[in-house]
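Chemist: Predicted structure and sequence below. I'll ask about it afterward.
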Amino acid sequence: MKRETMMSNNGDNGASKDVLTEILSRLPVKSLLRFRCVCHYWYALIKTSSFITKHHHKNNIRLLVQHYESDYRYAIGILTDENLGSTAPLYYNLDEHGIEINPDSVIGPINGIYCLYDRNEHSMCLWNPAIREFRPISLPRLNLPSYISDPTSNFGFGVDPMTNNYKLIWLRQFWDDNLDGPYDLQTVLVYNLCTNSWRLFEIPRDQSRIVRNSLGNSTYMNGVYYWLVEDYYNDYCILSFDLTNENFYDLPTLSEIPKSKFGELALYDNSIAIILFHPNEIENYIEIWAMKEEGFWTKQLTMGPILDVLVPIGFWDNDRQLLIRTNSGRMILYNINTLESRDLGYYGLESALQVYRFKESLFSLKEGDNSFSMVQA
């Protein structure tokens, strides 16, 4: 009791609250979870939403790597500045976290929160790796004819800036086995974390877009989620979803994208960007185009030649280093200033080797109502 009183007084009187908050906000989550036991004042401070937000903005960006293992399971590793390129990166055992799914899709992160989806088991959960919390999501069952086969799923994940509520967008495309073609309806489901409920949209096929690539070819910024898509005329556009009003919008993409190039959506210099490159050339030149104003694209830089590029993924470390997946199945960091590359020590198939940048978060997934409901739009 004496120790608790001393630490409490130190937090209240010995140092200003602002200084204490600033110091604690720079510490890793692992330390903060221990420091909650120091005294009641520290516990209450670390639990406040303002501190959680401040801490998330202060801590360093890390990398989460998902790749396929030989035993038909996906491994998830965490890379920091200290273990980049290490032969023994830090792995997260999902079973030890109580997550009984083998995620083939990882969506996010948003404020350090991921959504994991296991298509084979048709199961989904939200996961905070920093504090080892997860929250199962009950999935809706759709009444579909027996001749409709398993869907192709594409996802989006973000925050409604008006309510600070987390939302998940699930685009589901089905196949009509009788017609041997796409099913007439594309289903869009929106999950609301606050109400723990799904909202259902059904979009006629002639009004929908085909999402080209569910593995990384999408991004989120400021309450809007973006996908690079093709329409039925094989033209590129950007499909966006506003998480506040829950409406879809089309944005014009680069007219400079010929069919010989490939475009990947990313974030660059606080803007939506498209990374362009020639996938069939030995020496690949990569271009970065950013949308500083809606519908207007400006070339930011050209890099190259860069050898052994399969696909660029996105930027890490204040847009100075580009993540690249190589033809030989490696994952490398390419510094756009020094032109040096760094092997991350991961190998895998193209569709099973994914990298996500994230920051640790104290956001708890155990809050909120556990009831489940279905709302028809």
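Modeler: Ah, there it is. Nothing here was measured: the structure is a model prediction, and the numbers come from that model.

Chemist: Please make it C-alpha for all contacts and neighbour counts, starting now.
Modeler: OK.

Chemist: Please report the distance of R320 from D343.
Modeler: The gap separating R320 from D343 is 16 Å, by Cα to Cα, to the nearest Å.

Chemist: er, S16 actually
Modeler: Between S16 and D343 the distance, using Cα to Cα, works out to 44 Å.

Chemist: higher neighbour count, the two?
Modeler: Neighbour count, other Cα atoms under 10 Å: between S16 and D343, D343 has more, with 15 against 12.

Chemist: Look up how far Q66 lies from the more buried one.
Modeler: D343 sits 16 Å away from Q66, taking Cα to Cα as the criterion.

Chemist: chain center to stretch 252-265: distance?
Modeler: Relative to the chain's own centre, stretch 252-265 is displaced by 22 Å; criterion: Cα atoms, centre = their mean, to the nearest Å.

Chemist: For it, buried residues please.
Modeler: When burial is assessed from 16 or more other Cα atoms under 10 Å, stretch 252-265 yields the following buried residues: 253-254, 263-265.

Chemist: Any chance of those residues in a markdown table with secondary structure as columns?
Modeler: Formatted as a markdown table, those follow (DSSP: H, G, I helix; E, B strand; the rest coil):
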| residue | secondary structure |
| --- | --- |
| T253 | coil |
| L254 | coil |
| G263 | strand |
| E264 | strand |
| L265 | strand |
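
Chemist: Can you tell me which of those residues is nearest T53?
Modeler: Within the buried residues of stretch 252-265, the smallest distance to T53 is 26.3 Å, found for L265 (Cα to Cα).

Chemist: Can you give me the neighbour number for the residue nearest to the closest one when sequence neighbours are not counted?
Modeler: With sequence-adjacent residues excluded and distances taken as Cα to Cα, 6 or more residues apart in numbering, L265 is closest to I274, at 4.7 Å. Counted with other Cα under 10 Å, the burial measure for I274 works out to 26 neighbours.

Chemist: S153 now?
Modeler: A total of 17 residues lie near S153 under the criterion other Cα under 10 Å.

Chemist: For it, which non-adjacent residue is closest in space?
Modeler: Of all residues apart from its sequence neighbours, R172 sits closest to S153 (Cα to Cα, 6+ apart), at 4.7 Å.

Chemist: so who does that neighbour touch?
Modeler: For R172, the residues meeting the contact criterion (Cα atoms under 8 Å, 6 or more residues apart in numbering) are 151-154, 186-188.

Chemist: Included below, for side-by-side comparison, is a second structure:
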Amino acid sequence: MATTQAGIPADIIRSVLLNLPVKALLKFECVCKEWCSLIRDSNFKHSYRGEERLIALSKSPGFSHPIKISLVDPLSHVCVLEQLGEFTEHLSFLKDKRYPRPHVLGCCNGLVLLSFNSHIFLWNPSTRHCSKVLQLLTDSVGGPKGSGFFYDSSTGDYNAIILLPRLVLVASLKKKEWRELSLPNNLRCGRHVLQFRNIFHFEAIDLQWGTDHFSRRYKILYFDPESEKFKPFPAPKVKDGVAQEISAFGVIEDCFSITIHNRCDNTTEILSMKKYGVAESWVSMFIISGSELPILYYDRVTFYSLKRKGLIWRCWRPPTMFVLDMETKERKTVLDGITRETIAGGLDTCLVVESLASPHEFIWIDDQHKHFAKEITLRGTSLQIIGRCGIAIGAISN
């Protein structure tokens, strides 16, 4: 067994370092050359997985207000926010009126994919490193219905996925090229998406079903990156003739979960899939009244389980964040520091693990790539995709 200069087995040092937070690891790079080399080793970075954290990005209305990045403390029902920094202090172009708010496209392996209108960045909240990696102009067709970000282990590449009503765009961060994928003719994208275990899930609506078959219109699909196909995901069974619909996707105790709203009695049932991918493993967690959880009229609702048996809910439109007590089924006070005024300009969240992964591998460099534009016709509307042209952003620090 290899030992260090201090006589301590290298495997023991590696094991200890793998259990430290990122903040400590970055400081320990200065201890000695051996530790610095170990921490910066690609195998060590790939093996490292820190604490899971909930990151919130919010913006007050008005272009002069900064974009706030906050760390949500998972140990409290009424969560405390720690300001991690403000993008506008480091990315001066974000003060431009054309880039009013942030949007989380997805997160994977501790990296968060962010968009500011056409500019797409890869950001590591743990190391504060951020690089521009893609560019996409969708102003002519409005905002996406949903988005995701996943890692393809067969190629060692990350991929971004953007849902439009009838079209899906997928881009490789290495190749910087967007590809068009079509949904089955009878399906269109719904309101809810969830990135879970590196798999992108989303709600789809079957247009062939009439309103009398309301509950069968809503399906769950997932994206298979190898075949680049959309495949059905086993949904919980619903009673025939009952007007039910999916009202949210989320994660409870590391289980894929959804909420089903019953229009007949205005209740919401929360279900979790205890064995991922097994239809028979859906379990009802609890049922609450619509007055306690009025999420049916919100768009793109996501929920996460917290310690002390709490669920934190984030609604994209209108911007809303609150905590639900799983024992009492009561809504708690919204998070400290997050009010209607501070999020009216936009609110997004992502559940991300601490990571040493670097976004600079996928950096977007003007000098190495030529500008190209591709025109796609969407039902008579022009959608312009721009790739391999832009700027690179360095580290973000407190």
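Modeler: Structure received. Since the model is a prediction, treat every value here as computed from it, not as a measurement.

Chemist: Please identify the residue in the second structure that aligns with the residue nearest to S153 of the first structure.
Modeler: The equivalent of R172 of the first structure in the second structure is L164 (alignment by TM-score structural alignment).

Chemist: I'd like the distance between the aligned residue in the second structure for N196 of the first structure and L134 of the second structure.
Modeler: N196 of the first structure maps onto K175 of the second structure when the alignment is built from TM-score structural alignment. Taking Cα to Cα as the measure, K175 of the second structure and L134 of the second structure are separated by 10 Å.

Chemist: between these two, which one's more packed in?
Modeler: A side-by-side neighbour count of K175 of the second structure and L134, using other Cα under 10 Å, places L134 first with 31 against 13.

Chemist: That one: which element?
Modeler: Secondary-structure assignment from DSSP states H and E places L134 of the second structure in strand 129-135.

Chemist: For the helix or strand just after that strand, which residues meet the burial criterion?
Modeler: Note on strand 129-135 of the second structure: by DSSP H and E, the next helix or strand toward the C-terminus is strand 146-152. Of the residues in strand 146-152 of the second structure, those buried under the neighbour-count criterion (16+ other Cα under 10 Å) are 146-151.

Chemist: Need the max-distance pair from these.
Modeler: Greatest spatial distance among those (Cα to Cα): G146 and Y151, at 17.6 Å.

Chemist: Tell me how far the residue nearest to the spatial centre of the second structure lies from W364 of the second structure.
Modeler: Within the second structure, one residue has its C-alpha closest to the average C-alpha position: by Cα atoms, centre = their mean, that is G106, at 3.1 Å. From G106 of the second structure over to W364 of the second structure the distance is 19 Å, taken as Cα to Cα.

Chemist: hey, where'd the helices end up in the second structure?
Modeler: In the second structure, the segments counted as helices under DSSP state H are 10-18, 22-28, 33-40, 42-47, 87-90, 340-343.

Chemist: Make TSV from those and add distance to L181 of the second structure to it.
Modeler: Rendered in TSV, the data for the helices of the second structure read as follows (distance: least, Cα to Cα, whole Å):
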stretch	distance to L181 of the second structure
helix 10-18	39
helix 22-28	38
helix 33-40	37
helix 42-47	30
helix 87-90	33
helix 340-343	33
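
Chemist: Distance to I376 of the second structure and mean neighbour count for these - can I get that in a markdown table?
Modeler: As requested, these are exported to a markdown table (distance: least, Cα to Cα, whole Å; neighbours: other Cα atoms under 10 Å):
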| stretch | distance to I376 of the second structure | mean neighbour count |
| --- | --- | --- |
| helix 10-18 | 46 | 14 |
| helix 22-28 | 42 | 14 |
| helix 33-40 | 42 | 15 |
| helix 42-47 | 37 | 13 |
| helix 87-90 | 32 | 16 |
| helix 340-343 | 34 | 16 |
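
Chemist: Of these, give the one that comes closest to S289 of the second structure.
Modeler: Sorting the helices of the second structure by Cα to Cα, the top spot, which is the nearest, belongs to helix 340-343 at 23.9 Å.

Chemist: Remind me what that closest one packs against, helices and strands.
Modeler: In this structure, helix 340-343 of the second structure packs against strand 52-59, with contacts taken as 3 or more Cα pairs under 8 Å, 6 or more residues apart in numbering; DSSP states H and E.

Chemist: Of all the helices of the second structure, which one is nearest A160 of the second structure?
Modeler: helix 42-47 (20.0 Å).

Chemist: residue contacts, P129 of the first structure?
Modeler: Under the criterion of Cα under 8 Å, 6+ apart, the neighbours of P129 of the first structure are 92, 112-113, 360.

Chemist: and it, how far is that from H122 of the first structure?
Modeler: Per Cα to Cα, P129 of the first structure is found 21 Å from H122 of the first structure.

Chemist: re earlier: compared with the first structure, how much does the strand holding L134 of the second structure deviate?
Modeler: With mean Cα distance after the TM-score superposition for the first structure, strand 129-135 of the second structure departs from the first structure by a mean of 2.0 Å once superposed.

Chemist: now for that strand, which elements pack on it?
Modeler: Counting contacts by 3+ Cα pairs under 8 Å, 6+ apart, strand 129-135 of the second structure is packed against strand 119-124, strand 381-387.

Chemist: Would you mind finding the most buried of those strands?
Modeler: When those are scored by mean count of other Cα atoms under 10 Å, the highest mean neighbour count falls to strand 119-124 (a mean of 24).

Chemist: now that strand against strand 381-387, angle please.
Modeler: If you take axes from the mean of the first three to the mean of the last three Cα atoms, to 10 degrees, strand 119-124 of the second structure sits at 50 degrees to strand 381-387.

Chemist: so strand 119-124 of the second structure aligns onto which residues of the first structure?
Modeler: Applying TM-score structural alignment, one finds that strand 119-124 of the second structure aligns to the residue range 123-128 of the first structure.

Chemist: residue contacts, P204 of the first structure?
Modeler: Taking Cα under 8 Å, 6+ apart, one finds 184-186 in contact with P204 of the first structure.

Chemist: can you give me the end-to-end distance of stretch 62-74 of the second structure?
Modeler: For stretch 62-74 of the second structure, the first and last residues are 30 Å from each other (Cα to Cα).

Chemist: Give me the contacts around it.
Modeler: Outside of stretch 62-74 of the second structure, the residues that reach it under the criterion Cα under 8 Å, 6+ apart are 53-60, 79-88, 95-97, 100-102, 306-307, 345.

Chemist: Could you list the buried residues of that stretch?
Modeler: Within stretch 62-74 of the second structure, the residues that qualify as buried by neighbour count (16+ other Cα under 10 Å) are 63, 66-74.
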